[in-house]
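# Sequence isn't available, so here's the structure alone:
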C-alpha cells in the first residue's frame, strides 16, 4: 500500500504538471452534454418522448453522459502507462525494491480520483442546465459506488491496452472504444426501443447499457429490474479480467 501510494502521488503530480490534458479529459463529457441537451435536445426529446415516458431529456441524458465520463479518462491512462513503458522509467522501477504491481495500481487509483472529479463537474453543469435528480442519500451512495466500480473496470482495461501498445498515440486510439464507441452504441442518448435491430441487440447485451439504466433508475427514478445486478456483475468481471491481463503483460515485458 505504501508503494502504491507513492505511485499515486507521482500520477497526481503528473496531472497537475499537465493541466491542459487533465482539463481536456474533464471537459469532453461536458461538451457532449451541452451538445446533446442544447443542440440536439429538442429534436431527440420529441422523438423519444413516448419511449421515455415523457421524462425531460436532460434527466434522460445526464446518466448516459456520466457513463461516458467514466470512460473519458481511459485514453489518458492508456497513453500514460504506455509512455512510462516507452521512456524507460518502468525499467528503472524494476531495479528498485518496490512492489511490481504498485506502478499499475497508482495509475488506476489516480485515474479513478480524476474521473470522480470529472463526474462532479458533469453533475454540476447538468444541474445548471436543468437536471433534477430525485435520488435520496442511499440512491446517491449506490450510484457513486457503481460509478467507482465501473471506473476501476474500465481503467484496468485501459492499462492493459497501454501495456499492449508500442506508442502512446496507438494506446490512445486503442482505448477510444471505451470512451466513445461503446457509449454511442448504448442507451446513453436514446432508448433501446428506438435503435435499429442490429444495434439494439448489441446495445442490450454490452456492459454500458445496464450501467446507464441502473444510474437512471437510481438518480431520476424508474424501474431498475435486472440491470442492477447485471451492471455490478459486468464491472466485477471486467475489473478482474483487466487486472489479471495487465499484470500478466507487465510481468512478461521486462524491457521496452
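It's in. Only a predicted model underlies this, so the values are computations on that prediction, with no experimental measurement involved.
# switch to C-alpha atoms for all contacts and neighbour counts from now on
OK.
# Identify the residue spatially nearest to residue 80, adjacent ones excluded.
Of all residues not flanking residue 80 in the chain, residue 168 sits nearest, at 7.2 Å (Cα to Cα, 6 or more residues apart in numbering).
# Just to check, that neighbour is in contact with residue 78?
Yes: contact criterion Cα atoms under 8 Å: residue 168 and residue 78 qualify, at 7.4 Å.
# Identify the contacts common to those two.
Common contact partners of residue 168 and residue 78 (Cα atoms under 8 Å, 6 or more residues apart in numbering): residue 162.
# So the two - more neighbours on which side?
Set residue 168 next to residue 78 and count neighbours by other Cα atoms under 10 Å: residue 78 wins out with 32 against 23.
# Quick one: residues contacting the more buried one.
Residue 78 sits next to 158, 159, 160, 161, 162, 163, 168, 171, 172, 175 when contact means Cα under 8 Å, 6+ apart.
# I'd like the secondary structure assignment at it, please.
Look at residue 78: counting by DSSP: H, G, I helix; E, B strand; the rest coil, its state is helix.
# Got another one to weigh against that:
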C-alpha cells in the first residue's frame, strides 16, 4: 500500500472516530445547527424589514451570506477539536499507533466537512420555510453548495494550524473569534459592500468571504440583473475568485498544518 493510500485509509478511520463522537455527544450537532437557524430567523424577521436591497427580497439576498458565515464558523471546529485532543492527550495516543501522521489532520478536516454538510441541509430547509428560493438550475445550485463546502474545507486547514499552536479549546475559540467575526461581517454577507464606507468597502471587496457569498448568490440565482456590475474584478468573477482562494489556502495551509502537527507531537 502506497503512503498516500495509507494516509487516506488512516484518515478515514480518524474521521469515523470523530463522527462517532458526535453521535455519542449529540449536543455538538444540536448546537452547531441551532446557531445558523437562529441567525436565519433573526435576520429574516428582525432586521430584514429595515435592510433594503433594491429589486430583491432581502431573504434571497440574505441566505447566501448566512450559508457562508455558517460554513466559515463550522471550519473552526477543526481547530477547536485538535486543541481539545491535544489537551486531553488523544494525539499522544495516536502517536503510539502504526498510522500515518497526516491521518489525524485528514480525518479531522473530513469529519468537520461532513458536519458542515448536515448543517447546510438544515439551513436550506429553514431558508425555504422563511421564503428563500433557488432560482437557478439543479446543477448550478449543487455547484453553489459545493463551492461553499470546498471553501470551508480549505479554511479548516488554516484553523488546524491555530488549534495545534494554542493547545487549548478556550484559547482557540477566543483567537478564532477575533479573526472570523470581522471577516464574516465586513463583507457582502448581510449588506451590499457598496454601502460600506471607505476602507471597510475596499476590505469587503477583496475579502474572500465576499467572493464566496457572491459566488453562492450567483449560482443560486439570488441576484438582481438590474444591479450595476461590481467595481472590482474579484466580485465580477466570484466563482473563479473563490476557486483561486481555495487553491491558495490549500497550497499554504496544508503543508503548514502538517509541519505544525509534527512540531506539536514532538514536544
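Nice, thanks for sending it over. Computed from a predicted model, the values in this text were never measured in an experiment.
# Post the TM-score for the overlay when you can.
The TM-score (TM-score structural alignment, normalised by the length of structure 1) is 0.92; 250 aligned residues with a Cα RMSD of 1.6 Å.
# still on that earlier bit, can you redo the contacts of residue 78 of structure 1 as TSV with secondary structure and distance to residue 118 of structure 1?
TSV is the format used below for the contacts of residue 78 of structure 1 (DSSP: H, G, I helix; E, B strand; the rest coil; distance: Cα to Cα, whole Å):
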residue	secondary structure	distance to residue 118 of structure 1
158	helix	18
159	helix	19
160	helix	23
161	helix	22
162	helix	22
163	helix	25
168	helix	22
171	helix	21
172	helix	19
175	coil	18
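# Show me the two of those that sit farthest apart.
160 and 168 (12.8 Å; Cα to Cα).
# In the stretch 151-267 of structure 2, what residue spans correspond to helices?
Ranges of helices in the stretch 151-267 of structure 2, per DSSP state H, counting those that start in this stretch, are 169-185, 198-206, 208-220, 233-236, 238-265.
# hey, which of these is tucked in deepest?
Highest mean neighbour count of the helices of the stretch 151-267 of structure 2: helix 208-220, a mean of 27 (counted as mean count of other Cα atoms under 10 Å).
# in the superposition, what's the average offset of that one relative to structure 1?
Using mean Cα distance after the TM-score superposition for structure 1, helix 208-220 of structure 2 ends up 0.7 Å from its aligned counterpart in structure 1, as a mean over the superposed pairs.
# Could you list every helix and strand in contact with that helix?
On a contact count with 3 or more Cα pairs under 8 Å, 6 or more residues apart in numbering; DSSP states H and E, helix 208-220 of structure 2 meets helix 58-88, helix 138-166, helix 233-236, helix 238-265.
# Residue range in structure 1 corresponding to that helix, please.
Mapping helix 208-220 of structure 2 onto structure 1 (TM-score structural alignment) gives residues 207-219.
# Distance from the chain centre to the matching stretch, please.
The chain centre lies 13 Å from the centre of stretch 207-219 of structure 1; the measure is Cα atoms, centre = their mean, to the nearest Å.
# again, but for stretch 96-111 of structure 2
That offset, for stretch 96-111 of structure 2, works out to 20 Å (Cα atoms, centre = their mean).
# One more: stretch 152-165 of structure 1?
Taking Cα atoms, centre = their mean, the mean C-alpha location of stretch 152-165 of structure 1 is offset from the chain mean by 12 Å.
# With stretch 78-87 of structure 2 instead?
Its chain's average C-alpha position is 17 Å from that of stretch 78-87 of structure 2, according to Cα atoms, centre = their mean.
# tell me which residues of it are tucked away?
For stretch 78-87 of structure 2, burial by neighbour count (16 or more other Cα atoms under 10 Å) applies to 78, 79, 80, 81, 82, 83, 84, 85, 86, 87.
# May I have the secondary structure class of residue 133 of structure 2?
State at residue 133 of structure 2, reduced to three classes by three-state DSSP: coil.
# quick revisit: okay, the helices and strands packed on helix 208-220 of structure 2 in JSON lines with distance to residue 41 of structure 2 next?
Shown next, in JSON lines, are these (distance: least, Cα to Cα, whole Å):
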{"stretch": "helix 58-88", "distance to residue 41 of structure 2": "10"}
{"stretch": "helix 138-166", "distance to residue 41 of structure 2": "20"}
{"stretch": "helix 233-236", "distance to residue 41 of structure 2": "27"}
{"stretch": "helix 238-265", "distance to residue 41 of structure 2": "27"}
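# Residue 47 of structure 2: which of these is closest?
Shortest distance between residue 47 of structure 2 and these, using Cα to Cα, is found for helix 58-88: 9.5 Å.
# From the contacts of residue 78 of structure 1, pick the one nearest residue 43 of structure 1.
residue 175 (30.7 Å).
# Surely the closest one touches residue 80?
No: if you go by Cα under 8 Å, residue 175 of structure 1 and residue 80 don't touch, sitting 11.8 Å apart.
# Show the contacting residues for residue 168 of structure 2.
For residue 168 of structure 2, the contact set (Cα under 8 Å, 6+ apart) comprises 80, 83, 84, 86, 87.
# quick one: it from residue 68 of structure 2, how far?
Plainly put, residue 168 of structure 2 is 26 Å away from residue 68 of structure 2 if you go by Cα to Cα, to the nearest Å.
# for residue 203 of structure 2, same thing?
Separation of residue 203 of structure 2 from residue 68 of structure 2 (Cα to Cα): 17 Å.
# And residue 26 of structure 2, by the same measure?
For residue 26 of structure 2, the distance to residue 68 of structure 2 - Cα to Cα - is 23 Å.
# Those two: which is more packed in?
A direct count of neighbours by other Cα under 10 Å for residue 26 of structure 2 and residue 68 places residue 68 higher, at 27 against 11.
# mind listing what the more buried one touches?
Under the criterion of Cα under 8 Å, 6+ apart, the contact list for residue 68 of structure 2 reads 148, 184, 189, 209, 212, 213.
# Apply 10 Å and report the result again.
Contacts for residue 68 of structure 2 (Cα atoms under 10 Å, 6 or more residues apart in numbering) come out as 74, 120, 145, 147-149, 151-152, 184, 189, 209-214, 216.
# Mutual contacts of residue 160 and residue 168 of structure 1, please.
Here residue 160 of structure 1 and residue 168 have 77, 78, 81, 82 as joint contacts, going by Cα under 10 Å, 6+ apart.
# From the residues you listed, pick the one nearest residue 29 of structure 1.
Comparing these against residue 29 of structure 1 with Cα to Cα picks out residue 77 as the nearest, at 16.4 Å.
# And the closest one, how close does it get to residue 71 of structure 1?
Computed as Cα to Cα, the residue 77 of structure 1 to residue 71 of structure 1 distance reads 10 Å.
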